[in-house]
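A.B. asks: Any chance you could fold what I've pasted below:
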Amino acid sequence: MTAEIAIMSRTAVVLAADSATTVTTWKNGELEKRYFKGANKLYELSRRGPVGLMIFGSASLQTVPWELYIKSFRDDLGVEQFDKLQTYSEKFFDFVQHNDKLFSKESKKDALLRLLGGASYRLQNIIAAHVGESDVEHLKSTAPHEIDAALTQAEIDVENLILPDLVTEADIANAVSETAADLEAVAIQSIDIFVQDPDRAHLVPRFVAALIKLAVKQFLEYASLTGVVIAGYGKEEYFPILEVYDCYGFLGDRLIVKKNEDDSKTMDASSPAVIQPFATTHMIDTFRMGVSPDVFGAVYDSSRMALSEMGTRVMNECGAQNPLSQQQLEEIIAETRDSHADQWYEQIRNQHVFPLSNIINSLPLPDMAGLARSLIELESLKERVTRPSESVSGPIDVAVISKHDGFVWIDRKHYFKPELNPRFFKRAE
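C.D. replies: A predicted model of the protein is given here:
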């Protein structure tokens, strides 16, 4: 888990992130989690341009730490600057996709094979369900003609799955050309329903084709998602910009990444200030709205139930000769509930969101940085006293990015003592 925040005014953007990281491993058949408090999640993306980057979610891109990509891109960029912040984002993801030194073509193929290996068990479960079995193990005693019929049904199921927007038919074709031959060669020894049963060998090509299609269509559901936040200015931009991307990793040779339009923000001369939390956001949302979002949802649901009970009771007490149908009653309840919620939310905006936004636009930069740090500390405190995991914790890194001062660290942790390593800072200079 992670807690991060971006606060934007017309003057600058402040980025803050905690340092907690969760490492998950399997031990004796049980999932074991360990928590550490020294992870870097906030980076300077350009040594010359006023641009910063934060990550949340997965700390690595299919086994390669994001930190390697970020710092390698920064070195590769050198003193080059771009007119638009969007260009930094495009160049960064292009660098990640085509850097074969960090993630080689062989590694990308191995990652694709691991993806197919995970989907193999899901496809066998689909086949087992069509046979009428609850466990893949039971398929070992199933007759080949029954497996054949169940595989036909599974192929139909896979074909009917919707292809996500970020994935194309070309991805399926590329995965087939990259891996089909390898999978068919090892299927008899490695896939449960074919092991030690030569009578099913003729089904392997069909199984592999369905497997590849299933894995690609479900890629987004099982990928290790990383949120990438890029903030700052291009040379021709005078107000800060915040761009947020959802990165799902490599599907073959292609990096699957999508801009999150809802969380991305652009400032201008008349824009209200922005408080945008990422990952764990409960206490930050409560601070800026004046009410916890889960409480808002609970009241919304309870209002519907109360209105439904009241409507039924009124009709019964009045002895209505032509009582409303259930559908009519639900329509009135929905309209009343939405109207009530709109009024309540308007009060939230007028009493909390708008005043806070107006104040932030007037805050000096040290106070903006202090606010960002305090909100992460508040999230960390909530996590520490309500959960045993402390998955939001550790030192808090804070940076301010402004048009003319560039990227400035306010709080930054080091894994070493700075006073003992002056040569480190000379090298950085």
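A.B. asks: CA only for contacts and neighbour counts going forward, please
C.D. replies: Fine.
A.B. asks: Next one: Leu45 from Ile401, what distance?
C.D. replies: 11 Å (Cα to Cα, to the nearest Å).
A.B. asks: Please enumerate the shared neighbours of those two.
C.D. replies: Among the neighbours of Leu45, those also in contact with Ile401 (Cα atoms under 8 Å, 6 or more residues apart in numbering) are Val51, Gly52.
A.B. asks: got the buried residues for the helix or strand harbouring Lys91?
C.D. replies: Following DSSP states H and E, one finds Lys91 within helix 85-98. Neighbour-count burial for helix 85-98 flags Leu85, Gln86, Tyr88, Ser89, Phe92, Phe93, Phe95, Val96, Gln97 (criterion: 16 or more other Cα atoms under 10 Å).
A.B. asks: okay, those residues in TSV with distance to Pro65 next?
C.D. replies: Formatted as TSV, the buried residues of helix 85-98 follow (distance: Cα to Cα, whole Å):
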residue	distance to Pro65
Leu85	24
Gln86	23
Tyr88	20
Ser89	18
Phe92	15
Phe93	14
Phe95	15
Val96	11
Gln97	14
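A.B. asks: Let me know the closest of those residues to Gln328.
C.D. replies: When the buried residues of helix 85-98 are compared for distance to Gln328 (Cα to Cα), Gln86 wins out at 49.4 Å.
A.B. asks: and that closest one, what does it touch?
C.D. replies: Gly234, Glu243.
A.B. asks: 10 Å instead?
C.D. replies: Neighbouring residues of Gln86 by Cα atoms under 10 Å, 6 or more residues apart in numbering: Phe92, Ile230, Ala231, Gly232, Tyr233, Gly234, Ile241, Leu242, Glu243.
A.B. asks: Next, the second sequence, to be compared with the first:
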Amino acid sequence: MTAEVAIINKTAIALAADSAITLSLGSDQQKVFDSEDKLFELTRNDPIAVMINSNMHFMEAPLPVLIKRYRSKAPRFDNVAEAATHFLSYLQQFGAASPRETVVRSLYALLEPAFTLVKTRTNDKFYSRVSEAPPEGTADLATYFRQVRLSVLSEQIATVTRALESLEETEVIGDALGDEKDVDEVVSRLVLEHLPDAEGDQLREARELASVILSRRVRWTPHTGVIIAGYGRNEIFPTLISYEMYGMIDGQLRVYKSNDVDVRRGGIKAKVIPFAQKEMVERFLYGLDDEIERKIEDFCKRSIPSIREETLNYLVMEDADRDQTAADMIDMEQAFLDALREQTFDVIRKQSEEEIEGMVEFMPKPEMARMAEALVNLTSIKRRVTRGMETVGGPIDCAVISQADGFVWVKRKHYFPQELNRRYFDRMRDQISQAEEA
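C.D. replies: The predicted structure is shown next:
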């Protein structure tokens, strides 16, 4: 996993990223290394950077390698949005040329978690239902159990499909190939492995489930975060755009734009944006994060009904009045929970955000870099002192991008001693000089 932070105001952007990478070596084996590069210059022609997180490979190719290949031939850009579109188109073209075996493995990785979820839910519900006595007059228990199994399977596929349909839709980059045989092959394989009882109706429902997964922002499937920030040649103020990439489907790259921060006069003046494992940064900045909000809401959901029951027990009234009062109290409970989510939490976050960003608006570049590094380090310390693997850690790379100075490294790790590799740095200087002359 990863912790990354971007701090942006009218003067500059500070970017910081840790170096930890988690490798899955099997269903129950993982290994963490703390030497991965996640922050890069996107192009030598303009001060634009790219950060990556989560899945560090794209179609089984290391993203750092693809970024450096792209950088060597990237043109100039009028703005960051143009650079982001061009880079994603480059990845789409690379992905569309992938071997079919790679495409099939990628689709399998995207779809398999949902089919595993359906299998688990189906087993739990089926065993619960068949533990009850079958209806009177049931002669053929095998047929009865099979019908129950198919009914439960359809119910669970429908439940998971409805839940995924409520998620945001992704957008596509590139032209469709018009051939979905890869998806059909992967769905057939997953049904055979996880839902072997499925028949005609369930096979059709499983295909519909796959279509929903491949068109939605399903964050627990493999995906890659891409943050592109800096200045195009026509931009006075910095811009940051971030995407989540959900792989190649039918020759198209599926992406979701998660942030579009365009600093300008009369608009956004400053922003602090955490990425990937961001709960500690949000807790520090806003006093809340998704986990704390969820725990508060769960506590209220458990406590409020018991208060209602206790209150009704103390009231003396007719049954009809009691039922009406109970219904009114349930409506008030739901209104309270809605207000808690939509007003209280949002107000706390907004007030804290305004205080922080009011200070960031006038923060000088050195302080922005220190703050970005400190916020990443905060998450690293949290992971170090809690149970589980240290999925955030290692050296922190930090860069500042400004209109006057361009892309500047504040901290950068090397896997080799600089004093022993002068030829490397001479070669880099020569490449930069050639790019500037061109």
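A.B. asks: rewinding a little: residues in the second structure matched by the helix holding Lys91 of the first structure, start to end?
C.D. replies: Helix 85-98 of the first structure corresponds to residues 80-93 in the second structure, going by TM-score structural alignment.
A.B. asks: what do you get for stretch 57-73 of the first structure?
C.D. replies: Mapping stretch 57-73 of the first structure onto the second structure (TM-score structural alignment) gives residues 54-70.
A.B. asks: Tell me which residues of that stretch come out buried.
C.D. replies: Residues Ser54, Asn55, Met56, His57, Phe58, Met59, Leu63, Pro64, Ile67, Tyr70 are the ones in stretch 54-70 of the second structure that count as buried (16+ other Cα under 10 Å).
A.B. asks: The strand ranked longest in the first structure vs the second structure, mean deviation?
C.D. replies: The longest strand of the first structure (DSSP state E) is strand 241-251. On superposition with the second structure, the mean distance recorded for strand 241-251 of the first structure (mean Cα distance after the TM-score superposition for the first structure) is 1.1 Å.
A.B. asks: Which members of the buried residues of helix 85-98 of the first structure are the farthest-apart pair?
C.D. replies: Using Cα to Cα, the buried residues of helix 85-98 of the first structure span at most 18.9 Å, a distance reached by Leu85 and Gln97.
A.B. asks: Ala180 of the first structure: neighbouring residues, count only.
C.D. replies: 17 (other Cα atoms under 10 Å).
A.B. asks: ditto for the one 3 residues further on
C.D. replies: Using other Cα under 10 Å as the criterion, Leu183 of the first structure is surrounded by 23 other residues.
A.B. asks: That one - nearest residue in space that isn't next to it in sequence?
C.D. replies: Of all residues not flanking Leu183 of the first structure in the chain, Val208 sits nearest, at 6.8 Å (Cα to Cα, 6 or more residues apart in numbering).
A.B. asks: buried subset of the contacts of Gln86 of the first structure?
C.D. replies: Using 16+ other Cα under 10 Å as the burial test, the contacts of Gln86 of the first structure include Phe92, Ile230, Ala231, Gly232, Tyr233, Gly234, Ile241, Leu242, Glu243 as buried.
A.B. asks: Nearest to Leu214 of the first structure among these?
C.D. replies: Nearest member of those to Leu214 of the first structure, counting by Cα to Cα, is Phe92, at 30.1 Å.
A.B. asks: what's the helix or strand for the residue nearest to that closest one when sequence neighbours are not counted?
C.D. replies: Among residues not flanking Phe92 of the first structure along the chain, Phe73 sits closest, at 6.7 Å (Cα to Cα, 6+ apart). Element membership for Phe73 of the first structure (DSSP H and E) is helix 66-77.
A.B. asks: ditto for Met368 of the second structure
C.D. replies: Here Met368 of the second structure, judged by DSSP H and E, is contained in helix 365-385.
A.B. asks: Mean per-residue distance, that helix versus the first structure.
C.D. replies: Averaged out, helix 365-385 of the second structure is 0.5 Å away (mean Cα distance after the TM-score superposition for the first structure).
A.B. asks: For that helix, buried residues please.
C.D. replies: Quick answer for helix 365-385 of the second structure (16+ other Cα under 10 Å): 365, 368-369, 371-380, 383.
A.B. asks: right, and the pair among these with maximum separation?
C.D. replies: Lys365 and Arg383 (27.9 Å).
A.B. asks: Give the full set of residues in contact with Val281 of the second structure.
C.D. replies: Applying Cα under 10 Å, 6+ apart, the residues contacting Val281 of the second structure are 3-5, 272-275, 287-289, 374-379.
A.B. asks: The first structure: which residue goes with that one?
C.D. replies: When the first structure is aligned by TM-score structural alignment, Val281 of the second structure is paired with Ile284.
A.B. asks: before we move on, what SS does that match have?
C.D. replies: helix (DSSP: H, G, I helix; E, B strand; the rest coil).
A.B. asks: just Ile8 of the second structure next, same as before
C.D. replies: Under three-state DSSP, Ile8 of the second structure falls in the strand class.
A.B. asks: so it sits right up against Asp260, yeah?
C.D. replies: No. Here Ile8 of the second structure lies out of contact with Asp260, judged by Cα atoms under 10 Å, at a distance of 12.0 Å.
A.B. asks: and the buried residues of stretch 54-70 of the second structure as JSON lines, adding distance to Lys31 of the second structure?
C.D. replies: Supplementary listing: these in JSON lines, determined by distance: Cα to Cα, whole Å:
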{"residue": "Ser54", "distance to Lys31 of the second structure": "15"}
{"residue": "Asn55", "distance to Lys31 of the second structure": "14"}
{"residue": "Met56", "distance to Lys31 of the second structure": "15"}
{"residue": "His57", "distance to Lys31 of the second structure": "16"}
{"residue": "Phe58", "distance to Lys31 of the second structure": "20"}
{"residue": "Met59", "distance to Lys31 of the second structure": "21"}
{"residue": "Leu63", "distance to Lys31 of the second structure": "19"}
{"residue": "Pro64", "distance to Lys31 of the second structure": "20"}
{"residue": "Ile67", "distance to Lys31 of the second structure": "25"}
{"residue": "Tyr70", "distance to Lys31 of the second structure": "29"}
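A.B. asks: So Gln321 of the first structure belongs to a strand, correct?
C.D. replies: No. Counting by three-state DSSP, Gln321 of the first structure is not part of a strand but coil.
A.B. asks: For Ala269 of the first structure, list the residues it contacts.
C.D. replies: Taking Cα under 10 Å, 6+ apart as the test, what Ala269 of the first structure contacts is Ser9, Arg10, Thr11, Tyr238, Phe239.
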